[in-house]
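Asks: here is a sequence together with a model predicted from it:
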Amino acid sequence: MMEAIPLLMFAVVCGVLLLGYPVAFSLAGTAIAFAAVGSATGAFDPVILNALPSRLYGTMTNETLMAVPLFVFMGVMLEKSKIAENLLNSMALLFGRFPGGLGISVTVVGMLLAASTGIVGATVVTMGLLSLPTMLKRGYNKSLAAGTICATGTLGQIIPPSIALVLLGDVLSSAYQQAQIDMGIFSPKTVSVGDLFVGAIVPGLLLVVMYIAYQFAVAVLKPTHAPAVDTKQLKEDIQDSSSLLGSLVPPLLLIFAVLGSILGGLATPTEAAAVGAVGATILALSKKQLSIIQLKAVVQSTTQVTCMVFMILIGASVFSLVFRGYGGDEVIQEVFNDMPGGVITATFIVMVVIFLLGFILDFIEITFVVVPIVGPVLLAMGLDPIWLGVMIAVNLQTSFLTPPFGFALFYLRGVAPQGLKTTDIYKGVAPYIVIQLILLALLAYWPGLTTWLPQAMYG
């Protein structure tokens, strides 16, 4: 009976979330309720809660998590500076003359925006407003256009610097240390956010190549779905057709400043995020897109997102503490150990659960609720923490696209013209979901796609 309580806790919190209550308070409220009932019945030792203040203090003073508001600030500032608009116009003029060229332009710009901002919602909305009308006007198939924008908009989930990777890196580092302590290693190693960034580079680029290959195949096999564009007509539609060099240099400089400083060992992810925030502000200022009103809007948006993230993290800390107090980690470990196939089956089950939860929960909730529970057990079974982190990130990215609850679908639906049906969006993302599942299978079969570059750079 006692072994069922942790599983019941998890089921109850999922039920409360489905009712629409705020995530942070759902996690903390469910945990406190179970702790109160357990204390009254003698099933839970309330002394365990004495560790809560130190946990919360450690969360609020965590230097790694300081990267979150800085990356959010950078992304919101870039969204206001029209960098994406100028870059998309230039790429469209460059590639639009070829079959499938507009779709490839959207993918390349989405990749650069992902490496510049790391915010999925902002990228999908920006690309939907800027490129979707042009693609539809130039004869692109509605489903192909919608699917391309949704899929490329979610690249910010896997291509560093990604807020998802920052949060995953912090959680996995704690899980990795806990796994080593459980195995009797009292000088545990750690895995950093920078390690996860490096591990995600090859899978992220591979995913972009697979997207472009699919669009090229559609253009060859179904030319009417992705026709070439008359660049003279395209120029008439584009009011601000900046030069390719002038549009490409600013985001590339910012990417080099942020990622280059991390990969070169010159800065931690938090320090690089600060460089990115300052760089984005300078770019906005240079384009005369910065004012007191705009700066106030950027700061307000950054504060809202940051408060949401940290409130969820506090609620998740309370939940995980009570969960472990009931012996939930031991229950999960026993369940995984008893599975036929060992670590392979356990990993597969976890990936399926994360994929399904991605229908109803944001990546932040899944990172803070599910990963601390299953992470230490899977890592104790011998999985590489970098590989596991990238697998989870790609998995969550896939759930962003999956109907009917994929967040990217909602973002695009909110800015799409009335002529685009919801079913068109669903049909368009289906091939990209298959592509991402293929990438997951490749990473599972060849873990070296994730672990090779970190080993080559850092040993």
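Replies: Ah, there it is.
Asks: rest of the way, CA atoms for contacts and neighbours
Replies: Fine.
Asks: centre-most residue in the chain?
Replies: By Cα atoms, centre = their mean, the chain has its centre lying nearest to Q157, at 2.7 Å.
Asks: spit out the contact partners of it.
Replies: Contact analysis of Q157 by Cα atoms under 8 Å, 6 or more residues apart in numbering lists A114, G118, I119, V120, I163, A164, L165, A393, V394, L396, Q397.
Asks: from the residues you listed, which single one is nearest I212?
Replies: A114 (15.8 Å; Cα to Cα).
Asks: just checking, the closest one touches A151?
Replies: No: A114 is beyond contact range of A151, at 11.5 Å (criterion: Cα atoms under 8 Å).
Asks: now, the contacts of Q157 that are in helices?
Replies: Mapping these onto helices (DSSP state H) picks out A114, V120, I163, A164, L165, A393, V394, L396, Q397.
Asks: what is the burial count for the last one?
Replies: Using other Cα atoms under 10 Å, the number of residues around Q397 comes to 28.
Asks: included below, for side-by-side comparison, is a second structure:
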Amino acid sequence: MEYLSILLFVVVCAVLLLGYPVALTMAGVSLLFAGIGILFGAFDASDLLSAPSRLFGIVNNTTLIAVPLFVLMGVVLEKSKIAEDLLVTMSALMGRFKTGLGVSVVLVGMLLAASTGIVGATVVTMGLLSLPTMLNRGYSPQLATGTICATGTLGQIIPPSIALVLLGDVLSSAYQKAQLDLGNFSPDSISVGDLFVGALIPGLILVLMYLVYLFFVSRFSPSQVPTKGQENEHADLFRLLIALLPPLLLIFAVLGSILLGFATPTEAAGVGALGALLLAALKKQINKKNTAYIVQETTKVTSMVFLILIGASIFSLVFRGFGGETLLKEIFTNLPGGVVTAMLVVMLLIFLLGFILDFIEITFVVVPIVAPILIIMGVDPVWLGIMIAVNLQTSFLTPPFGFALFYLRGVAPKSVKTEQIYKGVIPFIGIQILLLVIMSIYPETVTWLVDIVYP
């Protein structure tokens, strides 16, 4: 009976590849398998009795209230033209350097990631604003597109990130389940705030490695960058400060309130959403058209997230009913190499699933199954969460199905070939894999700051 759970997982992936909606596929296929299992005596119908309470728990989850608030914050900032002001000002200031525009794109992308946390919005915004300018300045299409795609995915790892909010909620439940399985009834748990703090150092390391790569290309492959910088008489520090101040204040209001213990991530999301609305109002970007767009996009993304979560919850319930969790636990504990091999298998599985599934589906489908097993085997849940987040960020870039590649392809000029976009992201994929290796060898890059903020 346990192997029916594996068949369920394979069938769900196969149906998804046919193009059917994710949430409905997971729920529909799972209920179909459950019905067949009940008919043939391979599934206990009582296992489905907890479904209503589980679904009510999803929509009643206070942690997940942060999702629509962070989405609202990101959509408002997207329409307020803060990114445009930042990029123009920073590019003007750093224009005298050969890689000045590339560095500006990375730094502005980092600030956008810390402000919006939405990968698609960042890639599209940076693609529209900076890609034509980079190409006109003399950057190779590969370097320009690779930089924009990689920078856009920083929203996965740099807090406040929607991916970390969802991972935090899932890992909290996984941690509590693992403690119960171990016979430990301690009330201790992990939170979204733990993941936010744990992601800070890896996120900054990743940005630094991007910048080092740009300088490396400038030094050893000068044909990919402009022959010289471009002076701009309008560049000045005052304009840069004026452009930087709003997003920095917003980032401090959100992250600072969490790190200093003034607010939970959900409360901080409310502060961020209100701050974004105030910034947009000050820039006179709140009008009927923009308000309609903001409400529609926020509702659409939030509805998608919760519908996928409901579908994934039903899938998880049926998967466990067929004994899939027990089967995986036996497989993982009997692997040669123990926890190291188990982590490698999970990371590889998540990386491969990233080709066909969005981070939301992977977070809700795969993580609840494998995380309790890994935590029982001794893996730190916060470190596991950041490893998964960086891994999913890498899958956003990987050809041919990387979501960031499709986002940029949709707004890139026709003169830029898809092959050039694919080639451009390969070095950045290598950089992200290097970060995974660094975090594997030195887990302190994740846990050190967490231990200081939450002793």
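Replies: Received it, and whenever you're ready, just let me know what you need. Note that the coordinates shown come from a computational prediction; the quantities given were computed from them, not determined experimentally.
Asks: returning to that earlier point: JSON lines for the contacts of Q157 of the first structure, including distance to K296 of the first structure?
Replies: Listed next are these as JSON lines, based on distance: Cα to Cα, whole Å:
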{"residue": "A114", "distance to K296 of the first structure": "24"}
{"residue": "G118", "distance to K296 of the first structure": "21"}
{"residue": "I119", "distance to K296 of the first structure": "19"}
{"residue": "V120", "distance to K296 of the first structure": "22"}
{"residue": "I163", "distance to K296 of the first structure": "22"}
{"residue": "A164", "distance to K296 of the first structure": "25"}
{"residue": "L165", "distance to K296 of the first structure": "27"}
{"residue": "A393", "distance to K296 of the first structure": "32"}
{"residue": "V394", "distance to K296 of the first structure": "34"}
{"residue": "L396", "distance to K296 of the first structure": "32"}
{"residue": "Q397", "distance to K296 of the first structure": "31"}
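Asks: quick one: which of the ones in helices among the contacts of Q157 of the first structure is nearest T302 of the first structure?
Replies: I163 (12.7 Å).
Asks: state the distance from the closest one to L290 of the first structure.
Replies: Distance, I163 of the first structure to L290 of the first structure, by Cα to Cα, to the nearest Å: 24 Å.
Asks: which one's more surrounded, these two?
Replies: Taking other Cα under 10 Å, I163 of the first structure and L290 do not tie; I163 has more neighbours (26 against 17).
Asks: my guess is the more buried one meets G118, correct?
Replies: Yes: contact status for I163 of the first structure versus G118: in contact at 6.0 Å, counting by Cα under 8 Å.
Asks: joint contacts of these two?
Replies: Taking Cα under 8 Å, 6+ apart as the contact rule, I163 of the first structure and G118 both touch F71, Q157.
Asks: you'd agree T447 of the second structure is up against V382?
Replies: Yes: counting by Cα under 8 Å, V382 is a contact partner of T447 of the second structure at 7.3 Å.
Asks: which neighbours do the two share?
Replies: Counting by Cα under 8 Å, 6+ apart, the residues touching both T447 of the second structure and V382 are G198.
Asks: so these two - more neighbours on which side?
Replies: More crowded of T447 of the second structure and V382, by other Cα under 10 Å: V382, with 27 against 21.
Asks: strands of the stretch 51-200 of the first structure, residue ranges please.
Replies: For the stretch 51-200 of the first structure, no strands are identified by DSSP state E, counting those that start in this stretch.
Asks: distance from the helix or strand hosting A34 of the second structure to the middle of the chain?
Replies: According to DSSP states H and E, A34 of the second structure maps onto helix 22-39. Put simply, helix 22-39 of the second structure sits 28 Å off its chain's centre (Cα atoms, centre = their mean, to the nearest Å).
Asks: how much does that helix stray from the first structure?
Replies: Mean deviation of helix 22-39 of the second structure relative to the first structure after superposition (mean Cα distance after the TM-score superposition for the first structure): 0.7 Å.
Asks: now do that helix: everything it contacts.
Replies: Contacts of helix 22-39 of the second structure (Cα under 8 Å, 6+ apart): 8, 11-12, 15-16, 43-45, 307-312, 314-315, 318-319, 361.
Asks: make a PyMOL selection of the buried ones in the residues you listed.
Replies: The following PyMOL line selects those of these that are buried, judged by 16 or more other Cα atoms under 10 Å:
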select buried, resi 8+11+12+16+43+307+308+309+310+311+312+314+315+318+319+361
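Asks: and the residue nearest to the centre of the first structure, what's its match in the second structure?
Replies: Superposed on the second structure with TM-score structural alignment, Q157 of the first structure falls opposite Q156.
Asks: again with V352 of the first structure
Replies: That one, V352 of the first structure, aligns with L348 by TM-score structural alignment.
Asks: equivalent analysis for G414 of the first structure, please.
Replies: G414 of the first structure maps onto G410 in the second structure, by TM-score structural alignment.
Asks: that match - how many residues pack around it?
Replies: Neighbourhood size, G410 of the second structure [other Cα under 10 Å]: 13.
Asks: need the three-state assignment for it.
Replies: helix (DSSP: H, G, I helix; E, B strand; the rest coil).
Asks: what's the longest helix in the first structure?
Replies: As assigned by DSSP H, the longest helix anywhere in the first structure is helix 292-325.
Asks: buried ones in that helix?
Replies: For helix 292-325 of the first structure, a neighbour-count test (16+ other Cα under 10 Å) marks 295, 298, 301-302, 306, 309-323, 325 as buried.
Asks: go on, stretch 420-435 of the second structure?
Replies: Neighbour-count burial for stretch 420-435 of the second structure, counted by 16+ other Cα under 10 Å, picks out 420-429, 431-432, 435.
Asks: quick one: P247 of the second structure and A113 touch, right?
Replies: No: shown here, P247 of the second structure and A113 do not form a contact pair, counting by Cα under 8 Å, at 10.6 Å.
Asks: the two: which is more packed in?
Replies: Neighbours per residue (other Cα under 10 Å) separate P247 of the second structure from A113, with A113 holding more: 27 against 22.
Asks: ok, the spatially closest residue to the more buried one that is not a sequence neighbour to L200 of the second structure distance?
Replies: Distances taken as Cα to Cα, 6 or more residues apart in numbering place G155 nearest to A113 of the second structure, at 4.1 Å, with adjacent residues excluded. In this structure, G155 of the second structure and L200 of the second structure are 12 Å apart, going by Cα to Cα.
Asks: can you give me the neighbour number for the equivalent of T333 of the second structure over in the first structure?
Replies: For T333 of the second structure, the aligned position in the first structure is N337, judged by TM-score structural alignment. Using other Cα under 10 Å, N337 of the first structure has 17 other residues around it.
Asks: show me what contacts the corresponding residue of the first structure for V295 of the second structure?
Replies: Counting by TM-score structural alignment, V295 of the second structure corresponds to V299 in the first structure. Applying Cα under 8 Å, 6+ apart to V299 of the first structure gives the contacts F73.
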